[in-house]
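Asks: sequence and computational prediction follow.
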Amino acid sequence: MNELFPLWAPWEVRSLSDLCSGADASIQTGPFGSQLHASDYVEVGTPCVMPQDIKGGRISTESIARISEEDLLRLCRFQLRRGDIVYPRRGDISKRALVGERETGWLCGTGCLRIRSNASAVDPAFLANYLSHPEVCAWIEGNAVGATMPHLNTGLAAAIPVVCPPIEEQREIAAILGALDDKIELNRKKAATLEEMARALYRSWFVDFDPVHAKAAGRTPAHMDATTAALFPDNFGEDGLPEGWSAEPFIDQALWVNGAAYKNMHFSTDADALPVIKIAELKAGVTANTKFTATDLGDRYRISRGELLFSWSGNPDTSIDAFVWPLGDAWLNQHIFAVRDNGRMSRAALFCALRYFKPEMAEIARNKQTIGLGHITRKDLEAFPVSVPPETVETAFETQVAPLFDRYCACLYENQTLATLRDTLLPRLMSGELRVGEAKEQVVAVA
């Protein structure tokens, strides 16, 4: 069998079907729609992995569906175990997730394909990394069925050529790449905790008004020094806001710059052209590899690392969201606002507000959606009130939230460095161009 890229080492190439034979190894689709309906999902039960749950090589539980114990027993042959690899069967068929200990016993859902390899023939973690090789992804997409929406079936998956170093070397390669993935995941969890802390502080001060309620009841505000507590009033006005505060349109708290509608004439193959950033890249986890680059359209649409972005169009549950841009200079595409400081709310406070009010924004978009897509307009932002305190309170909030936000951004930036290193090492390790010892030195230097 022919390899998909030049090899620097005398390694054999085998089909995925060969590596998924013997014992109970297999390539299997999830249950068909007739076997499992949306109406079967329950609030509490076993998670059922769907295509939208596959994110960044892992399985996300953010909006995962669940099934009852009865349905799990009925569909037990579709259960997952550690070392399985799950693919979407349609749409973005190049993404995949390696099943870990946490997901053992979960269900491979409708719309997914499960790859269970023979562990004596190939290391599952090595295989999962190999399947993320750019040339492998390109081969899968190029051979997929379907003109408008590519489909991945068991026959296509079975035909994937897999480079197979000796099993011990497979494990060493997987361990090197896994160390980077583990560090990325640790940073992701740190960032999530920091964001939660910042959002909780925003809610306490500017939504629930905890310090004001405490002082009105004659108590000292919790977790607050006397100087900061003195900045808050001890009573509320007739409008329900703390005395001296006001409600103002969200749109007035920042400059909301919508991206450009790029056309074919703007795209460029020049080496110094900048990437065009779209919602899909923001959601999937941005990498340095983007499909489009564009020529200069003016500084208004040029973004740089650290800019706050708000995607205002798409699926209300998954696309309406705020992001911090972690890469270098790029062009902003339509359907995304660059949310820039106008002297009112700081970038950290704006990020806290956008993430805190995400459910309300999603509901606004959901009420206006057509064909599953919703949107947030400038008029919506004009009609969306936020509480605005005196400048002294804003300054005190910035003093407390800025360190959290800076550490959050640092996690994003470090993850971008780690992901870039991983994407650089992976094809060289898989081809044998870079040997394990050299790669370890590079990983130790950053991880």
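Replies: Ah, there it is. Everything numeric here is computed off the predicted structure, so don't read it as measured data.
Asks: okay, CA-based contacts and neighbour counts for the rest of this
Replies: Noted.
Asks: can you give me the strands for the stretch 101-250 of the chain?
Replies: 107-108, 112-116, 161-164, 246-249 (DSSP state E, counting those that start in this stretch).
Asks: would CSV of those strands with distance to R366 be doable?
Replies: Converted to CSV, the strands of the stretch 101-250 of the chain look like this (distance: least, C-alpha to C-alpha, whole Å):
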stretch, distance to R366
strand 107-108, 28
strand 112-116, 26
strand 161-164, 43
strand 246-249, 21
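Asks: dump those into TSV; add distance to D208 and mean neighbour count as well.
Replies: Below are those laid out as TSV (distance: least, C-alpha to C-alpha, whole Å; neighbours: other C-alpha atoms under 10 Å):
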stretch	distance to D208	mean neighbour count
strand 107-108	40	27
strand 112-116	42	26
strand 161-164	56	23
strand 246-249	14	15
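Asks: count of residues packed around I184?
Replies: Using other C-alpha atoms under 10 Å, I184 has 21 neighbouring residues.
Asks: then the one 3 residues further on?
Replies: For N187, the count of nearby residues is 19 (other C-alpha under 10 Å).
Asks: is it true that it touches N415?
Replies: Yes. Under the criterion of C-alpha atoms under 8 Å, N187 makes contact with N415 at 6.9 Å.
Asks: please compare the first structure with the one that follows:
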Amino acid sequence: MRNDWVQTTVGDLIRAKGGSIKTGPFGTVLKANEYSTDGVPVISVGEIGYGSFRLHRATPRVPPAVLARLPEYVLKAGDIVFGRKGAVDRSALVRNSEAGWFLGSDGIRLRLSDECDPSFFAYQIQSPATRAWLLQHATGTTMASLNQGVIERIPVVVPPLFEQREMAGILRPLDEKIDLDRRMNQTLEALAQALFRSWFSQFISRPEVQVPVKILLDEGALAIGDGYRAKNSEMADTGLPFVRAGDVSDGFALDGADLLGDEALSKAREKVSRRGDVVFTSKGTVGRFARVTARTAPCVYSPQLCYWRPLIQDRVNPIFLWHWLRSSEFWAQAAAVKGQTDMADYVNLRDQSRMKISLPPIEDQMEIAQVLEPLDERIDHNRTESRTLAALRNMLLPKLLSGESRVRDAAAQLAASA
């Protein structure tokens, strides 16, 4: 570390330069009946990724009346938001386009003073070293959790402000390209869903194509399952990523996932991913989806997830299945059963097997698959490119923070890899 840099903590930085930490509102402050289907997104742990926010169908929202009543929970550009429970090593910087979103009960936001560059500290908090520190110092025995005290103790390096801005400026183009890929995917996804919805409308009201899911299971054309119930002792330094609900949000986020050891893999068997699987969160926040493609690294599903696996593709086309599972026909059936317990929302395997699917003839399935496959392929390519760029950013970041690499050296390395 350079001599003119200061090693301190987030709490001491706030006390020296200003800023604040705020935990999201609890149920006594924001009632369940105040959520709505429109308004601004509520950012809780399920919406927080590694460096960005991930909205999905199940993301709750609040209307303007809530924002006016609880302005202290409205997020501003430059805020850094942490997940309070579960995936506590995740955090994201609020960008200009996300200002005005609402801090959820499972979130904690850090707001620094104008004497600090928020992008620089967001990158630092997202570094592998700080993520490991958060996991090590989180509280809780059954589920890791953060509080304001833990965040205050996060160690940070504080260079002069002009150097903070220089380092953030080196890394920012990588994040901008990642964000461009994300926004392009949103457009492509909206187009694909619109095409599928328009095409599928000709079949959804025809009783002759409605097939009980159980028939497809009995035929061996389809398999449905949940994840492997792993023990903590089965986690190891080597093995396959163990995918939990927090790792799924319109794709897999396997960086930082625990590894299920080689000895346990023989017991996991059918719970190991296969190309063509469609996976969704079936407990808690129901309805976040991912698809296993040729680019997806092998992984093992946890019990918070369910998978639908097409086994006879001349009966159930994988691309058709991927889009059907995110259609209104599936969602209406899932919504009808997910709240049957007093606990968190849950769509169990029995309820899934009792569903019905409007299954067009395979020729029609293949016709729409040929239209949608190039869009799905481009979306998958963009996700892979974003992961590569994020890996490059994460490689440069610790070198910059330690002083091992100067800004001009990092700039040269980025130019060479372009």
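Replies: Looks like it came in fine. Since the model is a prediction, treat every value here as computed from it, not as a measurement.
Asks: any idea which of the strands of the stretch 101-250 of structure 1 gets closest to I364 of structure 1?
Replies: Between I364 of structure 1 and these, the tightest spacing by C-alpha to C-alpha is seen for strand 246-249, at 15.2 Å.
Asks: and that closest one, how far from structure 2 on average?
Replies: Strand 246-249 of structure 1, aligned to structure 2 and superposed, deviates on average by 3.0 Å (mean C-alpha distance after the TM-score superposition for structure 1).
Asks: contact partners of that strand?
Replies: 241, 381-389 (C-alpha atoms under 8 Å, 6 or more residues apart in numbering).
Asks: what's the farthest-apart pair in these?
Replies: L241 and L381 (19.8 Å).
Asks: comparing those two, which shows the higher neighbour count?
Replies: Neighbour totals were compared for L241 of structure 1 and L381, and L241 leads with 20 against 17 (other C-alpha under 10 Å).
Asks: what's the more buried one in contact with, if anything?
Replies: Contacts of L241 of structure 1 (C-alpha under 8 Å, 6+ apart): 247, 387.
Asks: how close does the residue nearest in space to the middle of structure 2 get to V243 of structure 2?
Replies: The centroid of structure 2 falls nearest to S249 when counting by C-alpha atoms, centre = their mean (4.2 Å). Remark: distance between S249 of structure 2 and V243 of structure 2 (C-alpha to C-alpha, to the nearest Å) = 11 Å.
Asks: taking the contacts of strand 246-249 of structure 1 one by one, which sit in strands?
Replies: Those of the contacts of strand 246-249 of structure 1 mapping onto strands are 385-388, per DSSP state E.
Asks: most neighbours, which of the residues you listed?
Replies: With neighbours taken as other C-alpha under 10 Å, the top of these is V388, carrying 21 neighbours.
Asks: show me what that one aligns to in structure 2.
Replies: Residue pairing (TM-score structural alignment): V388 of structure 1 is matched to P360 of structure 2.
Asks: skipping adjacent residues, who's closest to its match in space?
Replies: Among residues not flanking P360 of structure 2 along the chain, V209 sits closest, at 5.7 Å (C-alpha to C-alpha, 6 or more residues apart in numbering).
Asks: which residue in structure 1 aligns with the one you found?
Replies: Using TM-score structural alignment, V209 of structure 2 sits opposite S246 in structure 1.
Asks: again, but for E189 of structure 2
Replies: Aligned by TM-score structural alignment, E189 of structure 2 pairs with E195 of structure 1.
Asks: who's in contact with the aligned partner of K399 of structure 2 in structure 1?
Replies: Aligning on TM-score structural alignment places K399 of structure 2 opposite R428 in structure 1. Contacts for R428 of structure 1 (C-alpha under 8 Å, 6+ apart) come out as L434.
Asks: element containing R428 of structure 1, please.
Replies: Taking DSSP states H and E as the definition, one finds R428 of structure 1 inside helix 391-431.
Asks: what's the burial count for G437 of structure 1?
Replies: 11.
Asks: kindly report the same for A439 of structure 1.
Replies: A439 of structure 1 has 17 neighbours, counted by other C-alpha under 10 Å.
Asks: chain neighbours aside, what residue packs nearest to the equivalent of it over in structure 2?
Replies: In structure 2, the residue equivalent to A439 of structure 1 is A410, according to TM-score structural alignment. For A410 of structure 2, ignoring the flanking residues on the chain, the nearest one in space by C-alpha to C-alpha, 6+ apart is L396 at 6.9 Å.
Asks: against Y307 of structure 2, how distant is the one you found?
Replies: Distance from L396 of structure 2 to Y307 of structure 2, by C-alpha to C-alpha: 36 Å.
Asks: ok, back up a step: of all the strands of the stretch 101-250 of structure 1, which lies closest to Q52 of structure 1?
Replies: strand 112-116 (9.9 Å).
Asks: which helices and strands sit right next to that closest one?
Replies: strand 26-29, strand 85-88 (3 or more C-alpha pairs under 8 Å, 6 or more residues apart in numbering; DSSP states H and E).
Asks: okay, now the residue nearest to the residue nearest to the centre of structure 2 when sequence neighbours are not counted: neighbour count?
Replies: Leaving aside its sequence neighbours, S249 of structure 2 sits nearest to R288 (C-alpha to C-alpha, 6+ apart; 5.0 Å). Residues contacting R288 of structure 2 under the criterion other C-alpha under 10 Å number 24.
Asks: likewise R77 of structure 1?
Replies: When neighbours are counted by other C-alpha under 10 Å, R77 of structure 1 registers 13.
Asks: and it, that one's in a helix?
Replies: Yes. Assigned with DSSP: H, G, I helix; E, B strand; the rest coil, R77 of structure 1 falls within a helix.
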